[in-house]
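1. Provided below for reference: sequence and predicted model.
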Amino acid sequence: MHGIIVNMTLNMAAVTVDLVLLTIRQGALQVLLIRRGIPPYQDRWALPGGFVLDGEDLDAAAVRELREETGLDPQAGHLEQLATYGTPGRDPRGRVVTVAYLALLPDLPAPTAGSDASGAEWRPCDVRDLAFDHDRILADGLERARAKLEYTPLATAFCPPEFTVAQLREVYETVWQTTLDPRNFHRKVTSAEGFVEPTGNTAIRDRGRPAQLYRRGPAALLHPPLLRPSR
């Protein structure tokens, strides 16, 4: 407006990336956590992550952190941006905005703690009292994963390159924390266009006929979707 001088103050904020790394181990959905070795929240469990380097793209920072924490390339599973968290006071060190990423990966070996952590473990996803606002970030990541299993082939990210329908059903049951009818699930999976495609190979089972092996198909969305029983 004419005659009015507006003074603007730029409040600089640090930017971090945090990772919700999910895998299925020992029949349970687990998340990778690190025990902080330095303040703030020393000795508390937290999601892995770190500050974005100068000149580094956000996605590149997430890929770097994923490789440092797991030794894997994101192509081994699934990596996507989850949400941005910037509530004032979320980090006692100052104004810190974090961009959280969700990664879904096949079963992984025991992790190795980074330089600023005193430990790293795969923990059950019902863990509570994490450092910073990581309880909220983990809850958001879990709901994103559960929802996307309904309408995308994302469950295959938890599976090896070739898998049986029974293995895929175990992923859904583990992530959704429910029990699914095997025959009904098989029908829905094989009738969803482009969800899975047969490899021509079979797996030997303890009992019964060999099970057909599948790989992820080309579909990006499931038609029709596989809705959670509660839906």
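-> Right, received. Where do you want to start?
2. please count neighbours and contacts with C-alpha atoms only from this point.
-> Noted.
3. longest helix of the chain?
-> helix 134-151 (DSSP state H).
4. kindly calculate the angle that whichever strand in the chain runs longest makes with helix 134-151.
-> Using DSSP state E to define each element, the chain has its longest strand at strand 14-25. Using axes from the mean of the first three to the mean of the last three C-alpha atoms, to 10 degrees, the inter-axis angle of strand 14-25 relative to helix 134-151 is 60 degrees.
5. below is structure B, check it against A:
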Amino acid sequence: MINRSDSRAREQVLVTVDLVIFTVREDRLQVLLIERGQPPFEGRLALPGGYIRVGERLDAAALRELQEETGVDGSQLHLEQLRTYGDPERDPRGRVITVAYLALTPDMPVARAGTDARSADWRPVDQVLQEEAGLAFDHDVILREALERARSQLEYTTVASAFCIEPFTIADLRCVYEVVWGFKLDPSNFRRKVTRTDGFVEPTGEHRVQELGRPAALYRRGTARLLSPPLLRSSEVAHSQLSTAALR
């Protein structure tokens, strides 16, 4: 017989999904945030998300929230599950476990607010992480971990091309790495590594006319999903430092 007063008794748990949606706008890594229009944390910035509906799968809920918050078909984007956050104190309304998703997308249009938000807007990630007020719930933690996941993904996978609108140049792709990693890369070294990695990018045979210099070759996403060898941040920093030292 179950003792209802037993501290080990089951508690009611609600499940939500939260979305960390990254894009590159104006040569900066930006994240979609909403201003909450109701308690708790009314008026605070937060990641878009919402409760799971009855009978709804997690991935379907994430796609629905993405559609509702941005008007974008998430099936065409890079969307992956980040991890689950279940601290008992993360939501003042009760025990709420959230499954966070990471979405990577090319330059997005102006955001639109969902049903429970006053506004929605793209904001530079570096500025958001420096603001004293912080995000609602534990969304600061989720955002930081999503940022590190995105940075790591660029080292070992070809996901950087998900930020590029096809066709793109090698310089466009390099800009993604520089924006997400937060430091400049040597153009020649980057081009050599990208073009020598099988399946990373595929040439279209076309070129983009530029204001200065020769026309730039255009590429599309290749068939590879993993980078072999990986494009490591540590080696790129070292190469950049050596190049700088050689110029002194």
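-> In hand now; what should we look at? These numbers were taken from a predicted model, which means no experiment stands behind them.
6. from what I see, residue 89 of structure 2 and residue 95 are in contact.
-> Yes. Using C-alpha atoms under 8 Å, residue 89 of structure 2 makes contact with residue 95 at a distance of 7.4 Å.
7. the two: who's more crowded?
-> residue 95 (17 against 12; other C-alpha atoms under 10 Å).
8. do you know how far the more buried one is from residue 88 of structure 2?
-> Distance, residue 95 of structure 2 to residue 88 of structure 2, by C-alpha to C-alpha, to the nearest Å: 6 Å.
9. then residue 58 of structure 2?
-> From residue 58 of structure 2 to residue 88 of structure 2 the distance is 20 Å (C-alpha to C-alpha).
10. all helices for structure 1, in order.
-> According to DSSP H, the helices that structure 1 contains are 58-70, 134-151, 165-176, 182-191.
11. buried set for the first one?
-> Put plainly, it is helix 58-70 of structure 1. 58, 59, 61, 62, 63, 64, 65, 66, 68, 69, 70 (16 or more other C-alpha atoms under 10 Å).
12. list the contacts of the counterpart of residue 149 of structure 2 in structure 1.
-> Mapped onto structure 1 by TM-score structural alignment, residue 149 of structure 2 lines up with residue 144. By C-alpha atoms under 8 Å, 6 or more residues apart in numbering, the contact set of residue 144 of structure 1 is residue 82.
13. can you count the residues close to whatever residue of structure 1 lines up with residue 222 of structure 2?
-> Aligning on TM-score structural alignment places residue 222 of structure 2 opposite residue 217 in structure 1. Residues near residue 217 of structure 1, counting by other C-alpha under 10 Å, number 14.
14. next one: residue 217 of structure 1 from residue 15 of structure 1, what distance?
-> 37 Å.
15. does residue 124 of structure 1 touch residue 28 like I think?
-> Yes. With contact defined as C-alpha under 8 Å, residue 124 of structure 1 reaches residue 28; the gap is 7.3 Å.
16. where in structure 2 does stretch 41-56 of structure 1 align, residue-wise?
-> The aligned range for stretch 41-56 of structure 1 is 41-56, by TM-score structural alignment.
17. quote the end-to-end distance of that stretch.
-> Start-to-end, stretch 41-56 of structure 2 (C-alpha to C-alpha) is 26 Å.
18. how about it, which residues are buried there?
-> 41, 43, 44, 45, 46, 47, 48, 49, 50, 51, 52.
19. just stretch 215-231 of structure 1 next, same as before
-> Of the residues in stretch 215-231 of structure 1, those buried (16+ other C-alpha under 10 Å) are 215, 216, 221, 222, 223, 225, 226, 228.
20. show me what contacts the second one?
-> Going by C-alpha under 8 Å, 6+ apart, residue 216 of structure 1 touches 153, 156, 161, 194, 195, 196, 197.
21. again with the fourth one
-> Shown in contact with residue 222 of structure 1 (C-alpha under 8 Å, 6+ apart): 150, 151, 152, 153, 192, 193, 194, 195.
22. which of the residues you listed are also in contact in structure 2?
-> Retained in structure 2: 150, 151, 152, 153, 192, 195, out of those (criterion both residues aligned by TM-score structural alignment, their matches' C-alpha atoms under 8 Å).
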